[in-house]
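Chemist: The sequence and its predicted three-dimensional model are supplied below.
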Amino acid sequence: MSAPAISSSTASPPSFEIREELIPEDTSFITAAFDSCVAHLAAVDCAGMWGTQPFSEKDGFADSVRDDMVVASERFRNSGSTGEAVEDKVRTFIAEARVGPGADAGDGLDDSGLHYRVSDDGGITVRYLQVGAVVVHLDWFPHYIESQAGFAALVGKAKEARSQGAPSVYIEVMVSDFRVGHARRGVGTALMGRVREFAAEQGAKTLFVDSWSGNGGRLVRYYESLGFVAVDDFLVERKNKDPWPGKLLRMDPL
């Protein structure tokens, strides 16, 4: 259930570098990015998407980010060289903006609470501001999609295509850190570029994502602007809460 990576800022977008090798500190960044989305969504009257409780306060969430998004991604990334059979074929990509020597220092952004990575670039210490992340799976559908009777034929066709050497890729989530302000502008497009490259590397023919369809479908339209086409609406039933309205989208051929 992807979060918005939308920005209405008119400032010039920064250039992003997409990092593939994850580090333990990425767990903290991804969790903080989720929290920033919750605060933003609540502020724009869209709490229906993810509620109002920070993800960092939910039992087990940070552990899940570490195990299912960071550790699992590194396991799959390294499986090609080790020949290890990996059940969870998941990759996480981090978008960063260089804010060290020779780069914009961030237009006065308050460093408090923001996540930076420091790297040595030819003897020069460079800082990278962590801005966004995307998590993708190969040959996978979330349970709330597989359990929808209306998507049974689509899921079946995807599994048949996989058996014929044409896998699909599913975007589990794409988030950005709203606290970085205009530095977010363009991060969704940058991350999507890497997702499409990854899909091509894996021989995938179809890319799937699902979106919250509340707030007049603004997030759905954002994904359509990236090249996705709507498949159909769905509802996720929740105990003691209104159903969660969503829309499944796809992109093919890649």
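Modeler: Nice, I can see it.
Chemist: contacts and neighbour counts: CA atoms only from here.
Modeler: OK.
Chemist: which element is F141 on?
Modeler: Assigned by DSSP states H and E, F141 belongs to neither a helix nor a strand.
Chemist: wait, isn't it in contact with Y170?
Modeler: Yes - here F141 lies in contact with Y170, judged by C-alpha atoms under 8 Å, at a distance of 6.7 Å.
Chemist: neighbour count winner among these two?
Modeler: Y170 (22 against 19; other C-alpha atoms under 10 Å).
Chemist: Next one for the comparison:
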Amino acid sequence: MPSVQVRPGSVTDLPAALSLLDDAVRWLTAQGRTGQWGTEPFSAIEARVEQIRQMLSERTARIAEVGGEVAGVAVLADEPMPYVERLDRPELYLQLIVTDRDRSGSGIGKVLIEDAVAIARQRGIGLVRLDCYAGDDGALIGAYERLGFTVEDRFTVDTGKAEPWPGAVLRMEL
């Protein structure tokens, strides 16, 4: 497989980001894992499209490419998502990370995490955090733990559905 290259991203990467997110929703749905993002493609929900557009235009977007094709997207910020408690110290927060499901296991996510760690170090920040879906069998948490994160906290978000959305905050001290 060709090497993974990471470049700065922008709102012009919105179609590629939505395509990756739509593919991830299809992949999760095919596995019966609908608790994370539901069954509707991101591109079909205007609020989600606007959320991703805002992330790409207002935060630090990083795009992983393989052979010139977008294979992953990460969005970095100085603060967590609104449903996660802020800390009294500087941090780099991964607000979004998604990779090409057709290239699963090829290390794209690891490269994006390493890129985020390098940016945190360049900025003199000693903590990288993210949050993720903590339902089903916890496989997503396990994937982040294998990349060097540890679980900091668990939480739920009221989404208006019968069951709240289960999440976990993970951290990596640098």
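Modeler: Here it is on my side, so go on. Everything numeric here is computed off the predicted structure, so don't read it as measured data.
Chemist: Please work out the TM-score for the two chains.
Modeler: Here the TM-score for the pair of chains, by TM-score structural alignment, normalised by the length of the second structure, is 0.92; 174 aligned residues with a C-alpha RMSD of 1.6 Å.
Chemist: quick revisit: find the residues that touch each one of F141 and Y170 of the first structure.
Modeler: Common neighbours of F141 of the first structure and Y170 (criterion: C-alpha atoms under 8 Å, 6 or more residues apart in numbering): none identified.
Chemist: Tell me, how many residues neighbour the closest residue to R33 of the second structure other than its chain neighbours?
Modeler: With C-alpha to C-alpha, 6 or more residues apart in numbering as the criterion, R33 of the second structure has its nearest non-adjacent residue at 7.3 Å, and that residue is D136. When neighbours are counted by other C-alpha under 10 Å, D136 of the second structure registers 13.
Chemist: D136 of the second structure maps to what in the first structure?
Modeler: Taking TM-score structural alignment, D136 of the second structure has N215 as its aligned residue in the first structure.
Chemist: ok, now how distant is that match from P243 of the first structure?
Modeler: In this view, N215 of the first structure and P243 of the first structure are 15 Å apart by C-alpha to C-alpha, to the nearest Å.
Chemist: got it, and P167 of the first structure?
Modeler: 31 Å.
Chemist: Looking at those two, which has the bigger crowd around it?
Modeler: Legend: neighbour count by other C-alpha under 10 Å for P167 of the first structure and P243, higher for P167 (21 against 13).
Chemist: The more buried one and F198 of the first structure, how far apart?
Modeler: From P167 of the first structure to F198 of the first structure the distance is 12 Å (C-alpha to C-alpha).
Chemist: re the thing from before, element containing the residue nearest to R33 of the second structure?
Modeler: Counting by DSSP H and E, D136 of the second structure is part of no helix or strand.
Chemist: isn't it right up against Q31?
Modeler: No - assessed by C-alpha under 8 Å, D136 of the second structure is found out of contact with Q31, at 11.1 Å.
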